[in-house]
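Undergrad: Here is my input; please provide its structure:
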Amino acid sequence: MTNDEPVLRTGDADKELEELLGERLDEFNSAATGVDEETDFSVRVTDRNGETIGGLTGWTWGELGGIELLWVREDHRHAGWGTRLLRAAEAEARRRGCTRMTLSTYSFQAPEFYARHGYREAGRLPGVPGGHEDVYFFKDLSG
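TA: Okay, the predicted model is just below:
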């Protein structure tokens, strides 16, 4: 064994490693597709005091947009904020040239919500703790 032998380490979250991997994968993906790296966006709704009522994070990459996270504070749920956040994200994705959106949600979260908004189920991955599934959705924004 030599001193320059590679070392494999497992540990807690490593932000530096996450950044490095993201940069390298963006380079690889751009070279493979000819499309620049993905860019993130957010949508936030606040009350008059500036407290967050809800928000959404997403990304765009070429003609594809994605919803990463969507959350509405419990005391403002069922008041249409989820719909407004989702519509704002779709509008931002369209503004950036996207023709499709994708997302995943757990079966105990909001699959019915997305289906009501024109998202079609594309697949399910079982094995989420508690006997749940990860549900994948897709929407054509060009129509």
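Undergrad: only C-alpha atoms for contact and neighbour calcs from this point on.
TA: Fine.
Undergrad: Pull the number of nearby residues for Asp47.
TA: Neighbour count for Asp47, taken as other CA atoms under 10 Å: 9.
Undergrad: And Ala89, by the same measure?
TA: When neighbours are counted by other CA under 10 Å, Ala89 registers 23.
Undergrad: mind listing what the residue lying closest to it once chain neighbours are set aside touches?
TA: Excluding its sequence neighbours, the residue lying closest to Ala89 (CA to CA, 6 or more residues apart in numbering) is Val43, at 6.8 Å. Residues near Val43 by CA atoms under 8 Å, 6 or more residues apart in numbering: Gly55, Leu56, Thr57, Leu85, Ala88, Ala89.
Undergrad: If any of those are buried, give me the PyMOL selection for them.
TA: Burial among these is assessed by 16 or more other CA atoms under 10 Å; the matching PyMOL selection reads:
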select buried, resi 55+56+57+85+88+89
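Undergrad: Can you list which of the contacts of Val43 are found in strands?
TA: Judged by DSSP state E, strands contain the following of the contacts of Val43: Gly55, Leu56, Thr57.
Undergrad: One more, so I can put them side by side:
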Amino acid sequence: MTALQFSVTETPTAEDLAVIGGRLTAFNEADVGPAERRLLAVVVRDDDGSIVAGVSGYTAWGWLYVQWLWVAEEQRGAGLAGRMLAAAETDAKARGCHGAYIDTFSPVALKTYRRAGYLPFGALEDFPPGRTRTFLQKRL
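TA: Alright, predicted model coming up:
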């Protein structure tokens, strides 16, 4: 048997990450079929062209994953998050998605996502310390 060497780093090379990601993708495709992963973003700009809000995520295996959702402080409270989620969901449905998921540790965002129809399905206590990270899903 060949001796194995472990290395732990906070600065992996792009090549190392590409090998790991590529091999996991190949394994998953052989196991469950292609993910057909596609990026998805909703960008909101003001009259000056500055970004004041946005959603970033991707679709894969029939699901929309909302990775980031941000609204500038001066734009909060006007329903912008819900409108961006609706736009992302509409695009995801056009791509054939049947569900969406998101996670947050912000109590304010949690209320927003619940208002948009997302339901909790799991939680991690003290992630970060003193908060609960909640995972939510929605059928599209």
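Undergrad: Take the contacts of Val43 of the first structure and write them to a markdown table, including distance to Gly11 of the first structure.
TA: A markdown table is the format used below for those (distance: CA to CA, whole Å):
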| residue | distance to Gly11 of the first structure |
| --- | --- |
| Gly55 | 31 |
| Leu56 | 30 |
| Thr57 | 27 |
| Leu85 | 36 |
| Ala88 | 38 |
| Ala89 | 35 |
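Undergrad: Give me the contacts around the helix or strand hosting Glu121 of the first structure.
TA: Counting by DSSP states H and E, the secondary-structure element that holds Glu121 of the first structure is strand 120-128. Strand 120-128 of the first structure is contacted by residues Tyr106, Tyr114, Ala115, His132, Glu133, Asp134, Val135, Tyr136, Phe137, Phe138, Lys139 when judged by CA under 8 Å, 6+ apart.
Undergrad: what stretch of the second structure does that strand fall on?
TA: Using TM-score structural alignment, the residues of the second structure aligned to strand 120-128 of the first structure are 119-127.
Undergrad: What's the match for Gly62 of the second structure in the first structure?
TA: Checking TM-score structural alignment: Gly62 of the second structure goes with Glu63.
Undergrad: which residue sits closest to that match, ignoring its sequence neighbours?
TA: Spatial nearest neighbour of Glu63 of the first structure, excluding adjacent residues (CA to CA, 6+ apart): Cys98 at 3.9 Å.
Undergrad: Which of the three states applies to Glu29 of the second structure?
TA: With DSSP: H, G, I helix; E, B strand; the rest coil as the basis, Glu29 of the second structure sits in helix.
Undergrad: That one contacts Arg23, correct?
TA: No: assessed by CA atoms under 8 Å, Glu29 of the second structure is found out of contact with Arg23, at 9.8 Å.
Undergrad: Assign the residue positioned nearest the centre of the second structure to one of the three secondary structure states.
TA: Closest to where the C-alpha atoms of the second structure average out (CA atoms, centre = their mean) is Gln67, at 2.1 Å. Of the three states, Gln67 of the second structure takes strand under three-state DSSP.
Undergrad: The second structure: helices as residue ranges?
TA: 14-32, 80-94, 107-115 (DSSP state H).
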